[in-house]
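> Everything below, folded, please.
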Amino acid sequence: MTSLWRNRDFNLLWGGQVLSELGDAVAGFAVPLLVLILTGSVVQAGVVATISKITTLVCHLPVGVLADRVDRRRAMLAADGVRLLAGGALAVLIVIGQVRLWVIILVAVVNAAASALFSTTEHAALRSIVPAAELPTAVARNEARGYGVALAGPPLGGVLFGIGHALPFIGNVVSYLASMAGVLLIRGRLQQQRAAEPDRYRAALAEGVSFVVRDPFLRAVLFIAAPLNFAITGAVFTIIVSLQRNGTAPAVIGLIETVLGVGGLVGAVLAPLLQRRLGLAPLARILCLAATGSLLISALLMTSVAAVVPVAVALVIAPAGNAALFGHVAAITPDRMQGRVFSVILLGASSGAAVAPALAGTLVAIGTSTATVLVFAAAMASAAIIALVSRGIRRATPITPDRPAEPGSGRANAESSGDPADA
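Now for the predicted structure:
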């Protein structure tokens, strides 16, 4: 990561997002507490969270098109500005005692939509400020940022909410100011020159979907990421439900997310080393096989909190695999299509994760926790098979300073090997 620490523009963007994502984590922890105090209903607290997640899913594809059509710097500033105003309004209403449930829902929807725009645009802009060979390392640093924030945000949110109910949201507003400052200080352009007349929305979206589906590597990433997220999310939810049914203390169950977060954070720190030692294709295969094995072991330990340990071990490999795959995606995707390609893959990956808890709850209700985790292990095994046999994964050539990316697609990379069949 040495050279990235000297990349001024990347560090400005990354540092601003450390604070912004920390503010989101703090406020995200406080929202259900606020709803519980306001309504006394656990169901309504869950409804707010569900509406927020649905909004994010619905926005993935539209914001992908938007990130490829508009000035990316202005898009990120606009997204931060909208979130700042929404969060500030909520904080004021809390202070004066006029907050209502519909206001919390409205703010959650606005924040989810604006966050989807910012994160997609940030990813799309990454290729403009980071050399192609360093993109996997940059993605690994972003992974580390996410895991670190996930560990620090909830405890800080609890402390601030205990001092004053508006404090988490005021802190989030300040974090958006830091994010805007970081974006404004970036010197370089965040996109290449574009055509004067952009395609219509449907044509642009169809082009992005077609680009992913037709490219062997991008298609493989989509079919690996979806079952991976689905399986891990469902298994973790099943472990939590199983421990609750067995009378495990809530404080012990609360440690599950901490254990998983530590595993992911350690993996994100080790990711550049693992990428250098193993390479892209081996990492993708090891990740899928390790995740499959971890779920099989967890299925045997469902009556104990030890069931989460194998999953945490698999998450040590996950950031390196994610960084290698998504760094390569960014390197081989043309700048004009970065937003759409990322949003298509992210929609597939997050859709599976969104339905996993509901499916897990249903399966546990009609069967056993062990059988439920085995179902998710089978889904993970399908991703492992794809990683093992996929031509796109097998023939993906790592991007290095001596072997730059061909801006086009994975097919362009394959063509550089001289084998027409690779295309």
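
> CA only for contacts and neighbour counts going forward, please
OK.

> can you give me the helices in the stretch 201-350 of the chain?
201-214, 216-245, 250-278, 280-299, 308-332, 338-366 (DSSP state H, counting those that start in this stretch).

> Any chance of those in JSON lines with mean neighbour count and distance to residue 372 as columns?
Below are the helices of the stretch 201-350 of the chain laid out as JSON lines (neighbours: other CA atoms under 10 Å; distance: least, CA to CA, whole Å):
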{"stretch": "helix 201-214", "mean neighbour count": "17", "distance to residue 372": "31"}
{"stretch": "helix 216-245", "mean neighbour count": "23", "distance to residue 372": "7"}
{"stretch": "helix 250-278", "mean neighbour count": "18", "distance to residue 372": "18"}
{"stretch": "helix 280-299", "mean neighbour count": "23", "distance to residue 372": "8"}
{"stretch": "helix 308-332", "mean neighbour count": "25", "distance to residue 372": "15"}
{"stretch": "helix 338-366", "mean neighbour count": "20", "distance to residue 372": "6"}
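
> between the ones you listed, which gets nearest to residue 148?
helix 250-278 (6.3 Å; CA to CA).

> Show me what that closest one is packed against.
Other helices and strands packing on helix 250-278, by 3 or more CA pairs under 8 Å, 6 or more residues apart in numbering; DSSP states H and E, are helix 135-163, helix 216-245, helix 308-332.

> need those in JSON lines with distance to residue 264, can you?
Converted to JSON lines, the helices and strands packed on helix 250-278 look like this (distance: least, CA to CA, whole Å):
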{"stretch": "helix 135-163", "distance to residue 264": "6"}
{"stretch": "helix 216-245", "distance to residue 264": "13"}
{"stretch": "helix 308-332", "distance to residue 264": "5"}
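
> Quick check: which of those helices is nearest to residue 96?
helix 135-163 (15.8 Å).

> which outside residues touch stretch 63-81?
With CA atoms under 8 Å, 6 or more residues apart in numbering as the contact definition, stretch 63-81 has outside contacts at 114-118, 120-122, 124-125, 176-177, 179-180, 183-184, 190-191, 198, 201, 204-205, 335-344.

> let's go with 7 Å and repeat that
With CA atoms under 7 Å, 6 or more residues apart in numbering as the test, stretch 63-81 has contacts from 114-118, 120-121, 125, 176, 180, 183, 190-191, 198, 204-205, 336-340, 343.

> Please generate a structure for the following sequence too, so the two can be compared:
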Amino acid sequence: MPANTETNPSVSVSNADLGISSVPAQSSKARSPWRTPHYAMWFTADTADVFADALQTFALPLIAFELSQSKFVAGALTTLSMIVMMVLTPIGGVIVDRHDRRTLMIGQGLGQLVVGALLAVCVATGTLNLPILVLSVLAPGVISGLLGASTDAILRSLIPTDLYAKAQSVREGREAGVGLLSSPISGVLYGLFAWLPMAVAAVISGVGAICSCLLPKQGMAGVVDDGMTGNDGADDGTVDAEASAPGDDVEAANIGSLASSFACDFAAGWKWSLTRRTLPWIIVFGAVINVAFAGLETGAQLMLIARGVSAFNIGLVFTGMGVCSLIGSLIAGRVSDRLATGHIVMLSSLLTFACFVPLVFDSGYGTVLVCLSLIGLLLPSLNASLFGFMYGRTSEDMQGRVSSVFETLVGVFGACAPFAAGWALQYLDGGFTIVAVAACALGLAALLIAALSPIRDIPTADRWEEYVL
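Now for the predicted structure:
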């Protein structure tokens, strides 16, 4: 299948030509995202958000159990928070595309600060009750659903497109590091005082809000149409009131505002995302591979618990995945520079499938440890390349909505995988083998999707702007 390239000259227009002091539009292959203005401050704010969320995620179920003395209540509250976040994420995508993303990032940090501080004070003073707990559990889901996409969306205006893969590889390393450190740190803090993880999370959220304040408004000097939407050959369904209303023509501006109503933007985001050439295939690929991995990971964990494997040894499996992910993130940037993104996706899918296969024939602890750890080694390069391309080639005014569409569709199916794996282990003979076979089937399907769809032809990062999203 020949690559479908774009030739619209508007892509080559630099920000300097538009009168904006921002990241250069020319190729940045030899540069690092750390050398671009504001990236370090954005990364600090993003890391604060991720680390604070990890501390809260660890501590909230423990606090809920201490209050209710019910495992069901603790698990149900956590699940409810996830459901609220998933329901609100599509709405949040529109909000992010209609408002200043720096302001939304600040609001997210301050919101997490308030929730953490409130819960810490209530736990410390012994005044925590069920209504306050429910509010404290649901509030992070509401905040993440409505404002969470702003952090990813603002990055589009801070770094050039061809640095997205390197930036994503840095984030993969950060995610692995936070995953390795957050649980032990939160456990130690909780062991000292039950309120301490929430207090520390509140402080870290405040630091993130401060760093967000230091970012430029809307990423640079406001949203600038870089021609990508037009290059892909489709309108996003919104109308710029100022563009349609020269001078002070109030009536024309009102018409433009009406056309850009919230409902119109919401529908336009889904229509735009699902009518691209490559993006729908990326969504399908992400959903399939996510279901396979989430189901297998949960199935392995539950199977080891049922066999009486110690919590320490089960933890080693996730530690192995975290360590391998950290190692993989260190080479992800170089891999994305040297190999075409489509080839990286196909190779990663093939190797992931190869890691699934041994678990069909052997469910021993050693096999589980090695196979799941090796999968962790492959994911950073896959995520850095494919998702770097997806966000890098999405026009700035569509970042929030594209992110929400992707997260919603991938997340809904991914959320079903643990339930299905648990059901198979509970009610079917040879349950884990069935889960492993299903993971292999899905892994093979993901490989075929990558090989037979436009994903296959996505070029290297320095040529992403030539390829249709």
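
> Return the residue of structure 1 aligned against residue 32 of structure 2.
Using TM-score structural alignment, the partner of residue 32 of structure 2 in structure 1 is residue 3.

> Let me know the distance separating its match from residue 375 of structure 1.
43 Å (CA to CA, to the nearest Å).

> Looking at those two, which one has more neighbours?
Taking neighbours as other CA atoms under 10 Å, residue 3 of structure 1 and residue 375 compare with residue 375 leading, 20 against 8.

> what's the matching residue for the more buried one over in structure 2?
In structure 2, residue 375 of structure 1 lands on residue 438 (TM-score structural alignment).

> try residue 151 of structure 1
By TM-score structural alignment, residue 151 of structure 1 lines up with residue 180 in structure 2.

> Wait, that match touches residue 322, no?
Yes - counting by CA atoms under 7 Å, residue 180 of structure 2 does reach residue 322; the two are 6.1 Å apart.

> Spatially nearest residue to the match of residue 375 of structure 1 (excluding sequence neighbours)?
Spatial nearest neighbour of residue 438 of structure 2, excluding adjacent residues (CA to CA, 6 or more residues apart in numbering): residue 292 at 7.3 Å.

> Please give me every residue in contact with the equivalent of the one you found over in structure 1.
By TM-score structural alignment, residue 292 of structure 2 lines up with residue 231 in structure 1. By CA under 7 Å, 6+ apart, the contact list for residue 231 of structure 1 reads 376-377, 379-380.

> Shared with structure 2, which of the residues you listed?
Retained contacts for the contacts of residue 231 of structure 1 in structure 2, judged by both residues aligned by TM-score structural alignment, their matches' CA atoms under 7 Å, are 376, 379-380.

> can you tell me which of those residues are in helices?
Under the assignment DSSP state H, these contribute 376, 379-380 to helices.

> export these to CSV and tack on neighbour count and distance to residue 90 of structure 1?
Converted to CSV, those look like this (neighbours: other CA atoms under 10 Å; distance: CA to CA, whole Å):
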residue, neighbour count, distance to residue 90 of structure 1
376, 26, 39
379, 19, 41
380, 27, 41
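
> Output the helices of the stretch 201-350 of structure 1 as JSON lines; include the columns distance to residue 390 of structure 1.
Listed next are those as JSON lines, based on distance: least, CA to CA, whole Å:
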{"stretch": "helix 201-214", "distance to residue 390 of structure 1": "13"}
{"stretch": "helix 216-245", "distance to residue 390 of structure 1": "7"}
{"stretch": "helix 250-278", "distance to residue 390 of structure 1": "18"}
{"stretch": "helix 280-299", "distance to residue 390 of structure 1": "10"}
{"stretch": "helix 308-332", "distance to residue 390 of structure 1": "13"}
{"stretch": "helix 338-366", "distance to residue 390 of structure 1": "17"}
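
> mind checking what residue 50 of structure 2 lines up with in structure 1?
Aligned counterpart of residue 50 of structure 2 in structure 1: residue 21 (TM-score structural alignment).

> Chain neighbours aside, what residue packs nearest to its match?
Leaving aside its sequence neighbours, residue 21 of structure 1 sits nearest to residue 149 (CA to CA, 6+ apart; 6.6 Å).

> The one you found: how many residues sit nearby?
Other residues within reach of residue 149 of structure 1, judged by other CA under 10 Å, total 22.

> wouldn't it be in contact with residue 24 here?
No - with contact defined as CA under 7 Å, residue 149 of structure 1 and residue 24 do not form a contacting pair (9.1 Å).

> if I line the two up, what does residue 456 of structure 2 land on in structure 1?
Aligned by TM-score structural alignment, residue 456 of structure 2 pairs with residue 394 of structure 1.

> Just list the residues touching that match, thanks.
residue 281.

> Thanks again, I'm all set now.
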